Structure formats: C-alpha cells, structure tokens
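**Student:** sequence? don't have it. structure:
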C-alpha cells in the first residue's frame, strides 16, 4: 500500500485542487519541494499565478538603471522607464534614431549623438533649417549673413535661400563692400571710368574721356558749342577741348 506521503510526492496536483489561480495549470514535480509548479497563462505571475504584476515577480528587465513599471493586461506586461540617453524596450541602446520615429522633417536624416542631449541631430535637405528641419526660413535659423547693418530676407526655394538688403553705400551679396564700381554695372558712358567714392553719395563718380562730360559722361563738346547762350565752355588746357558746361538759370 502506497502511503499518503508518497502519493503527494508522485501526484501532488490532482490531490490538491486550486493551487494555480487565474487559469494557471498545475505540473507535478516529484521529489522537488513543493512537488508542483504552476504554468501561468500570459499576464499572471508568482508561484500560484495570483498576481498580474510583472515587475515584483521577475528580474528587472530594464538595463542601464531603467525602472520597471507594470502594465497589467498589456503584453509584455511591463514597460521600462529609461534614464535619459537610453532607449529600446529594455533601455539597452544609446541610439536614439533606430529606437524612435524619425524626428527630422522634410526628408532630413537622423544622426545619433550618444550622451549629448537631445541624443540626435538632423541633417537637413538644402533649404530647410532648425533642429528638426521643419522651417524653410533661412534668416531666423542662421546667423545674419548681411554685414554693415544689412537686413536678411528669406528666399525659400531659391539658393542660397536668402538675400541681403543693404543700407545705402554697401554692396555685394552680403553688404560687405563699399566699392560701388566693383559690384555694379558701369554707369559711365562713352568709355568713362567708374571711380568708387566709398561712403560719399552717390558712391561713384565718372572719369570722362574724349571730350565727354557730365555726371555720366553723356554730353560732349558739340552740346557746348550749340548751346553757348546757356553754357560756358571749360577748356582742357592740354587739348583745348570742352570738358564741362555750366548752365545759367
């Protein structure tokens, strides 16, 4: 005759009903105290399947000092609250980009920057700016490229995506020069030479040749000879030709 003690050791489960709760199944483990174990259905834990709290009933799955938080009824029944700079379900990765939706807009690419908050940077496509490539406005997202008091004007979709409006007396793409003649079409006609006057309005003067005169070298000695009533010739002593006319009013 088999003793009760030996029966329990051989077949503990059928002789001890209701050991495993919440739909768990009992499995005999003869010779291994307590002689049974519970196979719990997903979402229940402890030796009797009585708890729906993952964290206190399992080793901490969260790495790099992450904390475990129970999520009863939602597989995998826990979530990790990661320390800043760590990501993934178990906080095992320091790569932001592969573990989060791409934060970079307008086809920008995400680049990991481990240990440097915010742990990523965006490489923006041409014409887009700010830390997530969300803006097509060059001026507020870059240092002012316009020198000497010039103002930056956004030019979306037109490289270099801005233009400078210079204050009077400054020229070129960044308002860095006060040389009118170098950065403008020659205003002097009839072979006249443009000379910059650096800060003195109109910022240039014309050096006329061949008997031409006027602010733009547009008048010649024929004008003087045909308008003697209104004008007086100023002769060039070297060539005895008319350089200037002064009109009486």
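**Tutor:** Now that the structure is in, tell me what you want to look at. None of these values were measured; they are calculated from a predicted model.
**Student:** contacts, neighbours, all on C-alpha from now
**Tutor:** OK.
**Student:** buried residues in the strand or helix carrying residue 195?
**Tutor:** Following DSSP states H and E, one finds residue 195 within strand 193-196. Neighbour counts using 16 or more other Cα atoms under 10 Å place 193, 194, 195, 196 of strand 193-196 among the buried residues.
**Student:** closest to residue 222 among the residues you listed?
**Tutor:** When those are compared for distance to residue 222 (Cα to Cα), residue 193 wins out at 21.0 Å.
**Student:** quick check: closest non-adjacent residue to that closest one.
**Tutor:** Closest residue in space to residue 193, ignoring its immediate chain neighbours: residue 207 at 5.0 Å, by Cα to Cα, 6 or more residues apart in numbering.
**Student:** so how many other residues sit close to the one you found?
**Tutor:** 18 (other Cα atoms under 10 Å).
**Student:** quick check: it vs residue 196, distance?
**Tutor:** From residue 207 across to residue 196, the span is 11 Å (Cα to Cα, to the nearest Å).
**Student:** go on, residue 80?
**Tutor:** As for residue 80, its distance to residue 196 is 70 Å (criterion: Cα to Cα).
**Student:** re the thing from before, other SSEs contacting the strand holding residue 195?
**Tutor:** If you count contacts as 3 or more Cα pairs under 8 Å, 6 or more residues apart in numbering; DSSP states H and E, strand 193-196 packs onto helix 180-183, strand 204-207.
**Student:** hold the first one in mind and look at this next one:
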C-alpha cells in the first residue's frame, strides 16, 4: 500500500481502519446525509446504501476531490485515478489517449496519415483508423475517398425513392425501388405487361404507379388471386359481428347492438335522440351516450343544479 504524503505508516493504518468501520456503517439519514459535496444517498434493492457523487468528487462519502477534472485530458482522452483504501493516490491521474495523440494530457498530435498533412480535401475531416489508415468525413456537397469529387447527388436527382450513388466526373447512378425504372427512376414498371400475368386464376391485372392490383374472379382472393375465397374464413365482420355464409361467394354479418354496416363497421350514433338538457353536449358511446354538462349543471342529463354554496 502506498503511503500518503504527510502521514506515518501508523497513521495510515488508523485511517484505513476508520474507513472500513465507516464503510460498514453507511446509512442514509435522508437523501443527502451522510454524503457530502452535493452527493445523493441511495439504497440498493438488497438494502445496502451508497453515495452517488456529484461531478468532481469521489470516495465513499464523496469527500475527496476528483483529480480528473474536466479538461485534464485533451482531445477526447479518458482520465483515470488510482485509489488506495478509498483515497485518491496523489499524482495518480492518468490519461489514456485516443489514436493520434500522445503526452501526459493527450496534448501532442502524433505523426500519422492525418497529421501534419490532412489528406481530406475540401475541408473534409480526417479520422484515424490506425496510424497509417484513415477515413475522410466529407462536408456537404463533396464525396469520394478524399472528398475530392463534387457530390452530384446533392440535388436528389433520383425520383420515387431511388438511391443515388455519386460517380467520378460529376455523374451519378440511381438504384430504383421495385416498380420503377429509368436513369432517374421516373418510369413506372408495367407489371401487367409481364408474361405470365402476375394475377392468377384468370384475375385481371390493373397497373398502378409503382405496383399493380388484381381484380379477382368470383371464388378467388389474395394479392394475386392465388387463394380460394371462403366468405366467412376469416370472418370479415367487425366489432363482434357474426358471419353467415349465404352462398359460395357471399355472406352477411349479424351485428351486435349498437353497430351496423355491411361488415358491422359503423358505430350507430346515439346522440340524435339525446336528452342532454341545459346546454349539455352529447358524447356518443357504444349503444349509449354521455352528457358533458356546463359547470353549473350536473347529473346524467345535466338536469341537476350545482349548489355552489355547498362547495364553499
């Protein structure tokens, strides 16, 4: 164990003993005490308690100033400090420097492919992958391994969701999504002109922008009319309605009370015959309604006067 300057070995041992005793006795008096320097006292799920230190402090009670102050390590370096018996070892703050920097505080650039000569043109940012490999992050309007090419994709020349790739010499290529073609993905692909037709079982193909749809003959269903149509499998009836097959290709829905429509898709509006009085607003529900009363009225239909005197 390293000796702390200004303390004899005997004093150091006493300090360690006291620290251990306090460590076992740490209990939160409130959300702060016994923690210091604006620390927060917290309790683990197993019942043990600890101090969560504010920035710039460390130690069991956050009583020690952290040598790793902001700005101690430069250029993205990470600071670490050695501890002995819960006490920071004086002078032990150490910087672990990122690739391309060295020095006690990571203040000195290393000679590399990015320094002293930046290989990235047009204000591109050079990022080291190793001391002899790099990647250029180009500013807007430039592309290429060294940001040497003007970005011809900046004007978004590819239409209909096409993906643009900038090419040398100011040109570009477009990778078109399914359903579109052409140098700029402007031309719709007519899937209905394909042989065989994408629609099966004598379905009629109708071309649409970027895709197609199939009009199926009776007895078939699906995107490409590939499935036999069974009217009630699955049931098209909504909101708890019951499906009844009426022929090989037709059905009817028996709707629960409060709904109507071919597939029971409509919630019947119960407000036309409402009884909301005294300026109450009717709010439709399912097979019922509620009255939203003005402040001076209450009750199911806003017929009861609010006694303001009893509210005082």
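**Tutor:** Done, it's in. Just so it is clear, the model here is predicted, and its values are computed rather than measured.
**Student:** TM-score of the superposition?
**Tutor:** Here the TM-score for the pair of chains, by TM-score structural alignment, normalised by the length of the first structure, is 0.27; 96 aligned residues with a Cα RMSD of 5.0 Å.
**Student:** about what we covered before: now render the buried residues of strand 193-196 of the first structure as a markdown table, adding distance to residue 109 of the first structure.
**Tutor:** Shown next, in a markdown table, are those (distance: Cα to Cα, whole Å):
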| residue | distance to residue 109 of the first structure |
| --- | --- |
| 193 | 52 |
| 194 | 50 |
| 195 | 50 |
| 196 | 47 |
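**Student:** which of these sits closest to residue 162 of the first structure?
**Tutor:** Closest approach to residue 162 of the first structure among the buried residues of strand 193-196 of the first structure (Cα to Cα): residue 196, at 26.8 Å.
**Student:** can you get me a residue count around the closest residue to residue 109 of the first structure other than its chain neighbours?
**Tutor:** Spatial nearest neighbour of residue 109 of the first structure, excluding adjacent residues (Cα to Cα, 6+ apart): residue 123 at 5.2 Å. For residue 123 of the first structure, the number of neighbouring residues by other Cα under 10 Å comes to 19.
**Student:** one more: residue 137 of the second structure?
**Tutor:** Using other Cα under 10 Å, residue 137 of the second structure has 19 neighbouring residues.
**Student:** wait, it touches residue 128, no?
**Tutor:** No: using Cα atoms under 8 Å as the test, residue 137 of the second structure is too far from residue 128 to be in contact (10.9 Å).
**Student:** can you mark which positions in the helix or strand hosting residue 9 of the first structure are buried?
**Tutor:** Element membership for residue 9 of the first structure (DSSP H and E) is helix 4-10. For helix 4-10 of the first structure, a neighbour-count test (16+ other Cα under 10 Å) marks 8, 9 as buried.
**Student:** any idea how far residue 211 of the second structure is from residue 227 of the second structure?
**Tutor:** Where residue 211 of the second structure is concerned, residue 227 of the second structure sits at a distance of 20 Å (Cα to Cα).
**Student:** kindly report the same for residue 14 of the second structure.
**Tutor:** 82 Å.
**Student:** so between these two, which is more surrounded?
**Tutor:** The neighbour comparison of residue 14 of the second structure against residue 211 (other Cα under 10 Å) goes to residue 211, with 15 against 11.
**Student:** do you know how far the more buried one is from residue 291 of the second structure?
**Tutor:** Remark: distance between residue 211 of the second structure and residue 291 of the second structure (Cα to Cα) = 48 Å.
**Student:** with residue 9 of the second structure instead?
**Tutor:** 83 Å.
**Student:** with residue 13 of the second structure instead?
**Tutor:** Counting by Cα to Cα - residue 13 of the second structure and residue 291 of the second structure are separated by 78 Å.
**Student:** neighbour-wise, which of these two wins?
**Tutor:** residue 291 (21 against 14).
**Student:** and that one, what element?
**Tutor:** Judged by DSSP H and E, residue 291 of the second structure forms part of strand 289-292.
**Student:** which helices and strands does that strand pack with?
**Tutor:** Contacts defined by 3+ Cα pairs under 8 Å, 6+ apart place strand 289-292 of the second structure against strand 281-284.
**Student:** quick check: buried residues in the strand it packs on?
**Tutor:** Residues of strand 281-284 of the second structure classed as buried by neighbour count (16+ other Cα under 10 Å): 281, 282, 284.
**Student:** ok, how many other residues are close to residue 289 of the second structure?
**Tutor:** 17.
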